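Trainee: Got a predicted structure here, sequence first:
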Amino acid sequence: MSAEQASEPTVVIVGRPNVGKSTLFNRLIGRRRAITLDVPGVTRDPVSEAVEWNGRRLRLVDTGGLGGEDVIDLAERVHEHTMKTIAGADAAVVVFDVRAGVSPLDRDTVETIQRCGIPAVYVANKADGPAQEAEAVEFCRLGIEPPLTVSAEHGGGLAQLRQAILECIPARGPEEALASGAEAPIRVALVGRPNVGKSSLLNRIAGHELALVDDRPGTTRDVVDTLVERGGRRYLLVDTAGMRRPSRVGAGVERLSVRRSIAAIRRAEVAVVMIEPDEGMTDQDARIARLAWDEGRAVVIAVNKIDRLGEGADRAALAAETLRRYPTLGSAPIVFLSVLRSQGIDDCFAAIDRAVAAHRIEIRTTDINRIVAAAAERRQPPVVAGRRLHLLYAAQTGRRPPTITLFVNRSGVPADYTRFLERCFREALPLEGTPLRLRFHRRSSHGPHRR
């Protein structure tokens, strides 16, 4: 091994035979390096390849399957070789076959990795559709959190897997630490109707004029990205063009600017929706906030130009009126600021931080099921198609935004009961500012049906 290879973090891909390790390896390196066949035991010797993701170099190693000694030639020697590779690795990607379900060999693999004491990313492969993605929660029986779902055959879920791998391995040196996903700046899109103060806020935070400011609406046309640091955290602020009602958007430059603003929302983690106190939240403001919310982005509502209302302004009443008119935005925090007077900007960043923490939250499976059980006691699940709905099991199956899959015995959970469950989760967990997605997967109370 060269000195360059020795300095690269090593990530080993492990699992029982025929779960798709080599196919996943080929997908991750971007070319067909490892031989893949639909029979167990094809890979014997570890195959490695250096890759670079987001400015970080690492070495991926494909290995032979763990187990299967009674049916695969040379399986014992392959197992021994794989164990030596694991011992020298910095992290592991543990692969399961979601179609086949949980196997005793899967449990052996998990226990092996845990004994080695290296960090691991758990992956349920062959998740080619929503049904398989939901079944991945079954692997929590192995004492792990819900695995990531991927389809190595079709390339699904690879971006999320790459990010999880980068978060799992240590950064080597300051340059890699800067490029690491853990150190990446928080992307914040400043959005709203024209002339609500988005560019003024950007300039005030940066300390000098980065975006042109004018009283005439429509001054900003391009999306302006600015990197700032506050309180030891880095933020990438994205100033966007004002978005008017669709019927009032002109052709040409304005229409292109609005499209860019929508794209900026989609690449941000949190959207700060700026409004004015004179009118309060308008229908267009609510549409912009709902767009960000439906895209799965955290949302903070910032009421700018509060100095116009005077010192005795009833901010609580303004916030209450906003939530009364637009109750679907009730989970978004509301902050008040005056960019002109540099007031409330710290409060705005504090709300951004809380929303981002909620957006990234990881919830223990035991806590989720405790909340579900308490909700069922508090309000009995309804009768659906002649039978009582049962909430069998639940687990977190996604982040950014947090997503919870609930296994139930009936399809068609009523919308009002879904809203009740969401309210129970929000009362029990710090979820201010983030969407919460609840998904329901029907299965038998005696266990999942498998083909």
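Mentor: Done, it's in.

Trainee: can we go C-alpha only for contacts and neighbour counts from here?
Mentor: OK.

Trainee: which non-adjacent residue is nearest residue 220?
Mentor: Nearest non-adjacent residue to residue 220, counting by Cα to Cα, 6 or more residues apart in numbering: residue 241, 5.0 Å away.

Trainee: Same question for residue 191.
Mentor: residue 273 (5.0 Å).

Trainee: what residue lies at the spatial centre of the protein?
Mentor: residue 400 (2.7 Å; Cα atoms, centre = their mean).

Trainee: what helix or strand is the residue nearest to residue 191 on?
Mentor: Assigned by DSSP states H and E, residue 273 belongs to strand 270-275.

Trainee: out of everything not next to it in sequence, what's closest to residue 342?
Mentor: Excluding the flanking residues, the one nearest residue 342 by Cα to Cα, 6+ apart is residue 204, at 7.4 Å.

Trainee: Could you pull up the contacting residues of residue 375?
Mentor: The contact partners of residue 375, taken as Cα atoms under 8 Å, 6 or more residues apart in numbering, are 421, 424.

Trainee: Look up which helix or strand it falls in, please.
Mentor: Applying DSSP H and E, one finds residue 375 within helix 365-378.

Trainee: what does residue 229 give?
Mentor: Using DSSP H and E, the secondary-structure element containing residue 229 is strand 224-230.

Trainee: Can you show me the helices along the stretch 51-200 of the chain?
Mentor: 75-87, 104-116, 130-135, 158-168, 174-179, 198-206 (DSSP state H, counting those that start in this stretch).

Trainee: ok, structure two:
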Amino acid sequence: MTATVAIVGRPNVGKSTLFNRLVGKKLALVDDRPGVTRDRREGEAKLGDLEFRIIDTAGLEEATEESLLGRMRAQTEAAIADADVILFVVDARAGILPADRPFAEMVRRSGKPVILIANKAEGGSGMAGAYDAFSLGLGDPVPLSAEHGEGMADLFESLMPYFPDPNDMEDEEDDPNKPLQVAIVGRPNAGKSTLINRMVGEERLLTGPEAGITRDSISLDWEWRGRPIKLFDTAGLRKRARVEDKLEKLSVADALRAVRFAEVVVVLLDATIPFEKQDLSIVDLVEQEGRALVIGLNKWDLVADQQGLLKDLKEKATRLLPQVRGAPVVPLSGLAGSGIDPLMKAVFQVYEKWNTRIPTAKLNQWLSEALEANPPPAVSGRRIKIRYMTQVKSRPPHFAVFGNQLDALPKSYTRYLVNGLREAFDLPGTPIRVSLRMGQNPFDKERK
């Protein structure tokens, strides 16, 4: 989804000039007189390989709601609410004026990520004003000259976090005609082949009481409720120390490859001996590969106290598998053919969560509340500062957190953020990735 960027600031700081520079056309009227822009103006902006929707706004001024200035301000406030990122522009030649401060506080309260722009920063006097912009408390200012096109590379770097990394991008179109890749994995003799035979409605795969019958990862085309599925049956995964036979090593490697290429992985447990150490290792492997996960409790027809055991096993899953908290636990019987519909409903549910994209504005509103409830700790007397967060990709959801001293952020705090994201945005059982990125100071001499 295209990001929306709003340009705000007091009158006559060069907002419309910056708007024209980003859209590549003189769409907005520009004049030395303040207050030329009154309505919100939108355009399609391009900066480097970034493409986004840009909104030019009227200059912010104190006024009553009924007045023209008040109505212009309301239009600007609406643009701020609609934006994913705010460019707060100040005049570097004039320095920070008293009129800048209340509006800096207003954009800070919005909870949206703010990039501070020190415009008209060409020449020595302009750079001095850019240093003055630090006092607004909106982070490092980006010095530029919208009129002369200077500093646009620094603006590009500041906007980059709000756009997916081209190297991370995948073909994420959810094409209903494209088969959903589902791998069934588990320990030997968990009943994987029997389950798949019941799903496809024929004895397609060889089964029997002997463990390890399946050697190759077999793919089968199937359809569930009109949706094409490609099922992968895999060899049973034993503890690595026990795998000595060369053929079994190849079978295990083939099973691991099936996990990597799958979109959803069903880890099949034997309900009569669930959550063995190897089961936990297999779930951990699926999480490390970033696949969507469903836990299937096979041989459920052999369980006596089904209701009591299901409750107990769900609690065990939460306790033993915190890295995929909330993963669906589905009782079924491959032999009897029961539980297949609930299993497939869970498969599509986790697939949808795995594809989740969260708007940057919502993310940062949540982040602000999370930081207020539990601020990051201090290191050597300086508190770690987290500024903003954005989602860089999905499949699985991957978030980038930006701030200062993040290399000292404890792992426990990263877990706090991951658990909060899972709960706030309803991502049960989905692997969540968080990358910590520290921004660079544009005035850092070493960088230059």
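Mentor: Perfect, thanks for sending it. Note that the structure is a prediction, hence the values are computed from the model and not measured.

Trainee: Report the TM-score for the pair.
Mentor: The TM-score (TM-score structural alignment, normalised by the length of structure 2) is 0.63; 308 aligned residues with a Cα RMSD of 3.1 Å.

Trainee: coming back round to it: pick the most buried one from the helices of the stretch 51-200 of structure 1.
Mentor: Among the helices of the stretch 51-200 of structure 1, helix 198-206 has the highest mean neighbour count (mean count of other Cα atoms under 10 Å), at a mean of 21.

Trainee: so where is the helix or strand following the strand holding residue 273 of structure 1 in structure 2?
Mentor: Once strand 270-275 of structure 1 ends, the next helix or strand along the chain (criterion: DSSP H and E) is helix 283-294. Using TM-score structural alignment, the residues of structure 2 aligned to helix 283-294 of structure 1 are 277-288.

Trainee: In the matching stretch, which residues are buried?
Mentor: 278-283, 286-287 (16 or more other Cα atoms under 10 Å).

Trainee: Make TSV out of those residues and add distance to residue 435 of structure 2.
Mentor: As requested, the buried residues of stretch 277-288 of structure 2 are arranged in TSV below (distance: Cα to Cα, whole Å):
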residue	distance to residue 435 of structure 2
278	29
279	28
280	25
281	24
282	24
283	22
286	19
287	16
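
Trainee: before we move on, back to that, could you pull up the residues touching the equivalent of the residue nearest to residue 220 of structure 1 over in structure 2?
Mentor: Residue 241 of structure 1 maps onto residue 235 in structure 2, with residues paired by TM-score structural alignment. Applying Cα under 8 Å, 6+ apart, we find residue 235 of structure 2 in contact with 185, 188, 212-217, 251-252, 254-255.

Trainee: Which of those are buried, as a ChimeraX select command?
Mentor: Those of these that count as buried under 16+ other Cα under 10 Å are selected in ChimeraX with:
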select :185,188,212,213,214,215,216,217,251,252,254,255
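
Trainee: Out of the contacts of residue 235 of structure 2, which is nearest to residue 178 of structure 2?
Mentor: Nearest to residue 178 of structure 2, judged by Cα to Cα, of these is residue 217 at 20.2 Å.

Trainee: Now check structure 1 for the residue matching that closest one.
Mentor: By TM-score structural alignment, residue 217 of structure 2 lines up with residue 223.

Trainee: from memory that match sits against residue 264, does it?
Mentor: Yes - under the criterion of Cα atoms under 8 Å, residue 223 of structure 1 makes contact with residue 264 at 7.4 Å.

Trainee: Need the residues touching each of those two.
Mentor: 238, 240.

Trainee: one step back: from the chain's centre, how far out does the helix holding residue 375 of structure 1 sit?
Mentor: 23 Å (Cα atoms, centre = their mean, to the nearest Å).

Trainee: Not including adjacent chain positions, what is the nearest residue to residue 236 of structure 2?
Mentor: With Cα to Cα, 6+ apart, the residue lying closest to residue 236 of structure 2 is residue 188, at 3.9 Å.

Trainee: Which residues are in contact with the one you found?
Mentor: By Cα under 8 Å, 6+ apart, the neighbours of residue 188 of structure 2 are 211-212, 235-238.

Trainee: which one of those residues is nearest residue 77 of structure 2?
Mentor: Minimum distance to residue 77 of structure 2 across the contacts of residue 188 of structure 2 is 57.1 Å, recorded for residue 237 (Cα to Cα).

Trainee: quick one: which helix or strand includes that closest one?
Mentor: Going by DSSP H and E, residue 237 of structure 2 is not part of any helix or strand.

Trainee: Also residue 300 of structure 1?
Mentor: Assigned by DSSP H and E, residue 300 of structure 1 belongs to strand 298-303.

Trainee: what does residue 410 of structure 1 give?
Mentor: In the assignment (DSSP H and E), residue 410 of structure 1 maps to no helix and no strand.

Trainee: just residue 403 of structure 2 next, same as before
Mentor: Residue 403 of structure 2 belongs to strand 398-404, assigned by DSSP H and E.

Trainee: who are the neighbours of that strand, in terms of helices and strands?
Mentor: strand 385-393, strand 433-438 (3 or more Cα pairs under 8 Å, 6 or more residues apart in numbering; DSSP states H and E).

Trainee: which of these is buried the deepest?
Mentor: Compared across those, strand 385-393 shows the largest average neighbour count, a mean of 23 (mean count of other Cα under 10 Å).

Trainee: how about it, aligned to which bit of structure 1?
Mentor: Going by TM-score structural alignment: strand 385-393 of structure 2 matches residues 390-398.
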